[in-house]
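[1] only geometry, no sequence info:
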């Protein structure tokens, strides 16, 4: 008789609430308006889900020029820049906003800080859709304000700001607290008066899933991470499981 295999399921697991909401918005739009429904950026880095939505009639695009005039277009959970929002308006597209509510809160805080004359430091990955959307909150009338992207502690060392006492930082929501902790500590050491986000503006979904993998890893001989190879979150979970 074969040895009994015990299967443990990490908890929490699966998509965060923001991604679940975005998927639901795409499906509801397809049901209400029919296909095709255009979606700017993949709503989640999971090829199975993307292929399923494509089969139902979703068309994923990166450039709004690929969307016919007057069509519905869904903005993904990552959020968008003000320039993209204006471009959609100028092309007479009908926007459906699936931006994660937590990302929207970050955008609101960034705009408030910019209007207060503060420079903003964004902790995140260059080229990530969420980072592009948040960095894109700055406008022409913010003439004396700047947004700086920081990816590493080394970036903090080389960072130069015009007004060290009027700066704040925000983080890419898909980065865990552990992933950003060292960078935030370096920023606070260099700029003691730097302001951070409110505690209720922080997304704990990534951190909670990483904690679950760390907790379960000592109890298992093998851990299987179910996710796409192009998902940074899935790859990070794999790293933590090793």
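    On my side now, so go ahead. Quick caveat, the model's predicted, so the values are computed rather than measured.
[2] use CA for all of it now, contacts and neighbours both
    Will do.
[3] all helices for this protein, in order.
    Assigned by DSSP state H, the chain shows helices spanning 17-33, 47-56, 82-90, 101-115, 129-135, 153-158, 177-190, 205-217, 232-241.
[4] Go through those helices and name the closest to residue 10.
    When the helices of the chain are compared by Cα to Cα, helix 205-217 sits nearest residue 10, at 5.7 Å.
[5] what's around residue 36, how many residues?
    Residues near residue 36, counting by other Cα atoms under 10 Å, number 17.
[6] any idea how far residue 71 is from it?
    The gap separating residue 36 from residue 71 is 9 Å, by Cα to Cα, to the nearest Å.
[7] how many other residues sit next to residue 77?
    Residue 77 has 27 neighbours, counted by other Cα under 10 Å.
[8] quick one: the spatially closest residue to it that is not a sequence neighbour and residue 212, what's the gap?
    Nearest residue to residue 77, sequence neighbours excluded (Cα to Cα, 6 or more residues apart in numbering): residue 99, at 3.8 Å. Distance of residue 99 to residue 212, computed by Cα to Cα: 26 Å.
[9] this is the comparison structure:
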């Protein structure tokens, strides 16, 4: 097979919310010891879940599966008030790893519902993040996934509405849905763009990859919304594109006739999986690797104070197997 070029997207992989969520589970294990229970996958990546299970994390589908009084971490995707209430009823020691950007959407939903507006949540029905927001104001929030959903809404055009969005959507697709809502409703407000900075940055980088390369590969799990959106974005901008959970899922047939490959990773995918894919591609002749010119992210979300080191005040974490340390060591 003839050789070719590889270009790694910048930025790619872990975002600040994912680093914070994983760090919370790691630190909870350090402070409390195993087991620490985690409601749902802490982030949508099977490699991360498997590594944390090795350290003593126990992943459950419901807070009802957690023993009374045990430590329970809520995932980065957020939970509904009903889940918080059920956890309190079981006297669980809850540590909340909800991404601050998701928490912002929850707060906006509560505010607009209290103002008497119908909240139109642009998102994917059944996604954990969407389920959590829906629970903030049952009966006042309607999920809208597509422009067709907008046309099917049974609401008068003068209904006071507020538009919020799931944080991991395709920015372009969401803009089309929001435009359809603006055309449909005369009394519409929105607090701004809820799609997270990391999703936007990664999608923009993928657009550039798609313009310059024959094939774009996105490292991420099949249940990762932001990773799936990145595949869609690459295809919309003219490239063949595939989701690759890890190097074992690379189909060598995709490389036929390809001279250059762009690689990125979803916000919950660790760099070790990118490294594995790069190594596999090198073995297939794609061994000229370059880094895309892009923006550097320096966003850091603070950790819960209860998990900080009592002496330094820092919240140390041990990188997962094969993961580069996210922060330099303290001076």
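    Perfect, thanks for sending it. All figures in this text were calculated on a predicted structure; none of them were measured in a lab.
[10] before we move on, back to that, name all residues that sit in contact with residue 36 and residue 71 of structure 1 at the same time.
    Here residue 36 of structure 1 and residue 71 have no joint contacts, going by Cα atoms under 8 Å, 6 or more residues apart in numbering.
[11] rewinding a little: return the most buried member of the helices of structure 1.
    Comparing the helices of structure 1 by mean neighbour count (mean count of other Cα atoms under 10 Å), helix 129-135 ranks first with a mean of 22.
[12] Does that helix pack against any helices or strands, and if so which?
    On a contact count with 3 or more Cα pairs under 8 Å, 6 or more residues apart in numbering; DSSP states H and E, helix 129-135 of structure 1 meets helix 101-115.
[13] Need the helices of structure 1 in JSON lines (columns: distance to residue 122 of structure 1).
    As requested, these are arranged in JSON lines below (distance: least, Cα to Cα, whole Å):
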{"stretch": "helix 17-33", "distance to residue 122 of structure 1": "20"}
{"stretch": "helix 47-56", "distance to residue 122 of structure 1": "28"}
{"stretch": "helix 82-90", "distance to residue 122 of structure 1": "17"}
{"stretch": "helix 101-115", "distance to residue 122 of structure 1": "10"}
{"stretch": "helix 129-135", "distance to residue 122 of structure 1": "7"}
{"stretch": "helix 153-158", "distance to residue 122 of structure 1": "11"}
{"stretch": "helix 177-190", "distance to residue 122 of structure 1": "11"}
{"stretch": "helix 205-217", "distance to residue 122 of structure 1": "18"}
{"stretch": "helix 232-241", "distance to residue 122 of structure 1": "18"}
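[14] And the counterpart of residue 144 of structure 2 in structure 1, how far from residue 180 of structure 1?
    Using TM-score structural alignment, the partner of residue 144 of structure 2 in structure 1 is residue 150. Separation of residue 150 of structure 1 from residue 180 of structure 1 (Cα to Cα): 10 Å.
[15] tell me, what's touching the two both at once?
    Here residue 150 of structure 1 and residue 180 have residue 123 as joint contacts, going by Cα under 8 Å, 6+ apart.
[16] residues contacting the residue nearest to residue 29 of structure 1 when sequence neighbours are not counted?
    Among residues not flanking residue 29 of structure 1 along the chain, residue 37 sits closest, at 7.1 Å (Cα to Cα, 6+ apart). Applying Cα under 8 Å, 6+ apart to residue 37 of structure 1 gives the contacts 26, 29, 30, 57, 58, 59, 71, 72, 73, 74.
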